[in-house]
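Enquirer: Just to be clear, the model below is a prediction. Sequence and coordinates:
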Amino acid sequence: MSRWSPRDAEGEPEGLILFDGVCVFCSRWVRYVIDRDPRARFSFMPIQSERGRALAARFGIDPKAPQTNAVIWNGRAWFKSDAALTVLGALPRTRRLAILKSVPRPVRDALYDLIARNRYRIFGRTQTCMVPSKSDRARFP
């Protein structure tokens, strides 16, 4: 079993996405999900928050140098490409992309890791976590 294999997430809220809040790419991902999630099934927590750091530690994510995001779905925590494809598979317009889970995880995660390693260099980094709009604040517990 890989370190990033899906695992039990008992007690965690369904649809919670744990993300790197200072990563511009990750913040854009959150905005992308919000804009395409009319049923508001997903909520968001930056790893840099107090609760985010605790959750990251529970799942083996280094909050100082996160290598993955995570999503809680069907009572399990999903990581790396599994997390992204799980979210995309739950959104109305991108549901078909879930078929990419048929690609072996090591292949998908190699691409995920390439982007993750270079995300600050390519997309940038902020000094503070993203601030949600008033209308979106309820989705950031």
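Expert: It's in.
Enquirer: rest of the way, CA atoms for contacts and neighbours
Expert: OK.
Enquirer: Please name the nearest non-neighbouring residue to P66.
Expert: If the residues on either side of it in the chain are set aside, P66 comes closest to D20, at 6.9 Å by Cα to Cα, 6 or more residues apart in numbering.
Enquirer: Please compare the first structure with the one that follows:
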Amino acid sequence: MPESNEEDRPILMFDGECNLCNGFVDFILRKEKDHRFLFASLQSERGRQLQEQFAIAPTVDSVIVINDKAAYLYSDAVFQVMKALPWYFRLLLVLRVVPKAGRDRLYRLVAKNRYRLFGKRESCRLPTAEEKSRFLQ
């Protein structure tokens, strides 16, 4: 995908200190072939601005996808990512039949325990030179 305005591309906001979240970003970078997503850590200036712009409480414990001028949280954010991945990952969209309350409950359980289960970094993820254009500061 050619470089375009930030407003035209989905933005994935993630906890830059969380190993699970960083692994999810790495997964997207490997699998998403058209380079659609931009990334912003929740700890970055741009991440904080987006949280404020979309009235997302700082206590929200989720990756966040900003797409089509809307913010998606919890399982809905994951489904937004799945739509951008190769067809075999989009098969997971069938899980949307599970009631949102149940999906989000499971998401929150993992999110609540992510540092204990997957560890925490001392500092936010630094993009490589090739990835730098996709990370918002």
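Expert: Received, thanks. In this text the structure is predicted, and so the values were computed from the model without any measurement.
Enquirer: And the TM-score between these chains?
Expert: Overlay of the two chains. TM-score (TM-score structural alignment, normalised by the length of the second structure): 0.87; 129 aligned residues with a Cα RMSD of 1.6 Å.
Enquirer: count of neighbours near the counterpart of the residue nearest to P66 of the first structure in the second structure?
Expert: Here D20 of the first structure is matched to D15 in the second structure, going by TM-score structural alignment. D15 of the second structure has 22 neighbouring residues, counting by other Cα atoms under 10 Å.
Enquirer: and what of D113 of the first structure?
Expert: Residues contacting D113 of the first structure under the criterion other Cα under 10 Å number 15.
Enquirer: Secondary structure element holding the alignment partner in the second structure of it?
Expert: Alignment note (TM-score structural alignment): D113 of the first structure maps to R108 of the second structure. Using DSSP states H and E, R108 of the second structure maps to helix 100-112.
Enquirer: That helix: average distance to aligned residues in the first structure?
Expert: For helix 100-112 of the second structure, the mean distance to aligned residues of the first structure following superposition is 0.3 Å (mean Cα distance after the TM-score superposition for the first structure).
Enquirer: helices or strands next to that helix in the packing?
Expert: helix 74-82 (3 or more Cα pairs under 8 Å, 6 or more residues apart in numbering; DSSP states H and E).
Enquirer: can you tell me what part of the first structure the helix it packs on aligns to?
Expert: Aligned by TM-score structural alignment, helix 74-82 of the second structure falls on residues 80-88 of the first structure.
Enquirer: do the same with stretch 30-42 of the second structure
Expert: Using TM-score structural alignment, stretch 30-42 of the second structure pairs with 35-47 in the first structure.
Enquirer: Could you list the buried residues of the matching stretch?
Expert: 37, 42-47 (16 or more other Cα atoms under 10 Å).
Enquirer: could those be laid out in JSON lines, adding distance to S135 of the first structure and secondary structure?
Expert: Formatted as JSON lines, these follow (distance: Cα to Cα, whole Å; DSSP: H, G, I helix; E, B strand; the rest coil):
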{"residue": "D37", "distance to S135 of the first structure": "14", "secondary structure": "coil"}
{"residue": "F42", "distance to S135 of the first structure": "14", "secondary structure": "coil"}
{"residue": "S43", "distance to S135 of the first structure": "13", "secondary structure": "strand"}
{"residue": "F44", "distance to S135 of the first structure": "14", "secondary structure": "strand"}
{"residue": "M45", "distance to S135 of the first structure": "16", "secondary structure": "strand"}
{"residue": "P46", "distance to S135 of the first structure": "18", "secondary structure": "strand"}
{"residue": "I47", "distance to S135 of the first structure": "21", "secondary structure": "coil"}
